[in-house]
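In: here is my input, please return the structure:
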Amino acid sequence: MSNWKGLWLDPRAKLFLIVMCVLSSMIAPSLTYQLVLVLLIAVLGVLCGKWKYSVKAVCFYSVICMLTVWIMAVMTGTLRTMFVAFLGLFHKVYACGMLAGIVLSTTKVSEFLSAMNRIHAPKKFVIPFAVMLRYIPTIREDWHFIKDAMRMRDVSPSLGGFLCHPGLTVECIYVPLLMMASKAADELTIASVTRGIENPGPRTCLVQVKCGIADFAVMLAAVVFFVFELCVRGGVTG
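Out: From the prediction side, this is the model:
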């Protein structure tokens, strides 16, 4: 039985991919290029072992794309302008958020710190980002605990539950979540400092952190797609 768990990428390559994704999403000439960008990110997610996440993300985005096309074809007037403006912002952000989810779920804090130490990144950037890598999974776990506890009181965190019982939903779900989020941030910060995150000396890591063929391949693919979008956008503008 194979022990392969997915493609491993250097944290520096992942940061480069996020930057290129933001740029590619900003200059995307049309909705088609946004969809292609999401599909490319999904392929990367599958290669990194996040195939369930990638499939769900692509299916959801496909529904949003069909909804966008339908609104542009059917609606008119102010309502159409309002929905198109909102969905336009959604399309610009979705690919970046999808890639960020893959990066956060596949990057260990120790690997990230070792990679940032190699490029001599400033501590003001490294420390908050490292805490965030551990913060988001902790909040997700707390969110599941709160939902399980509130089901015993017939309180649902869904939109329907919020519309039916807004006061009870905020009191029983969102207030505890905010309190736990604040507490988790303090605890993670203290734990990071205790483990020597501010130590100026070189860090060690069990995993050898270096850019390999796979890293250069995905970075090259990101640059090629970005340049292709620039050429298409320039041709359309011209």
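
In: from here on, just use CA atoms for contacts and neighbour counts.
Out: Noted.

In: where along the chain do the strands fall?
Out: Secondary structure of the chain (DSSP state E): no strands located.

In: one more to put side by side:
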Amino acid sequence: MSGKRHKKGLWLDPRAKRFLILMCVLSSMFAPSLAYQFFLVMLIAILGAFFGKWKYVIKAVCFYAVICALTVWIMAEMTGTLRTMFIAFLGLFHKVYACGILAGIVLTTTKVNEFLSAMNRVHAPKKLVIPMAVMLRYIPTIQEDWRYIKDAMRMRDVSPSLAGFLAHPGMTVECIYVPLLMAASKAADDLSVASVTRGIENPNPRTCLVQIKCGAADWGVMAVAVAYLIFELCVRGGVIS
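Out: Okay, here's the model as predicted:
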């Protein structure tokens, strides 16, 4: 069965999103310099804006700009062991940040039924598909529980911030992190049972109300991702100076 999509903003096939994550990992790995990392983050931010995630990408870009400025300052001003320590940490941070932003966009814009139908089209193994499908519902559920716990603890003057943890570590762990761990464990059990109840292990082909197919937008976005990766490889190889 097929149907129309009523969501605002861009819609991409889940298979195209998986391909974008792969290209993002490779592009971040082979980025010749910090400027190329920043440009990669900007490309992901533009993609997120098309998805309607304006607040998310604006915060992500602003935070990354601060980190880039800090990195440049450390490389120019610091020396010795302290500089080496910070550069090693920030180097790892720069490599994973773009991938983290894209993963957040994919998680918040992909429905479980669309993901399962797309994976069924490519005949992906159930051992891989089922854990990823549960993860798509698990992370938003934990985020929702985290917001509820923070709101409830603010009424008791318990802050989830770093300053609150340093001021009252025992109270913060008891009132925030322990309930969060208990909610996380309960959510994992509930989602597993719900998935089995809804027939996630059914070997028959799945149906979906949304048409799962790669359109012009999918091919266009994937082409841009491949082109940027090729451009980075050419820069690293000295083909483009």
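
In: run a quick neighbour tally on the counterpart of A227 of structure 2 in structure 1.
Out: Here A227 of structure 2 is matched to V224 in structure 1, going by TM-score structural alignment. As a burial measure, V224 of structure 1 scores 12 neighbours (other Cα atoms under 10 Å).

In: do E174 of structure 2 as well
Out: 11.

In: cool, and V158 of structure 2?
Out: Neighbour number of V158 of structure 2 under other Cα under 10 Å is 19.

In: just C231 of structure 1 next, same as before
Out: 12.

In: helices of structure 1, start to end?
Out: Under the criterion DSSP state H, helices of structure 1 are mapped to 11-26, 31-47, 51-74, 77-106, 109-118, 123-151, 159-164, 166-169, 175-194, 213-237.

In: among those, which comes closest to G201 of structure 1?
Out: Closest of the helices of structure 1 to G201 of structure 1 is helix 109-118, at 9.2 Å (criterion: Cα to Cα).

In: in structure 2, what range does the closest one match?
Out: Counting by TM-score structural alignment, helix 109-118 of structure 1 corresponds to residues 112-121.

In: can you list the buried residues in stretch 122-136 of structure 1?
Out: 123, 126-127, 130-136 (16 or more other Cα atoms under 10 Å).

In: my guess is I27 of structure 1 meets E229, correct?
Out: Yes - using Cα atoms under 8 Å, I27 of structure 1 is in contact with E229, at 7.1 Å.

In: name the residue in those two with the higher neighbour count.
Out: Taking neighbours as other Cα under 10 Å, I27 of structure 1 and E229 compare with E229 leading, 20 against 16.

In: now the more buried one. Nearest residue, chain neighbours left out?
Out: A28 (6.4 Å; Cα to Cα, 6 or more residues apart in numbering).

In: hmm, that neighbour is touching Q34, no?
Out: Yes - using Cα under 8 Å, A28 of structure 1 is in contact with Q34, at 6.2 Å.

In: so what's the aligned partner of M180 of structure 1 in structure 2 up against?
Out: Under the alignment (TM-score structural alignment), M180 of structure 1 pairs with A183 of structure 2. Listed by Cα atoms under 8 Å, 6 or more residues apart in numbering, the contact set of A183 of structure 2 reads 142, 145.

In: what about the residue positioned nearest the centre of structure 1, distance to R80 of structure 1?
Out: Here the mean C-alpha position of structure 1 is nearest to the C-alpha of A100 (Cα atoms, centre = their mean), at a distance of 2.4 Å. Shown here: A100 of structure 1 relative to R80 of structure 1, a distance of 30 Å by Cα to Cα, to the nearest Å.
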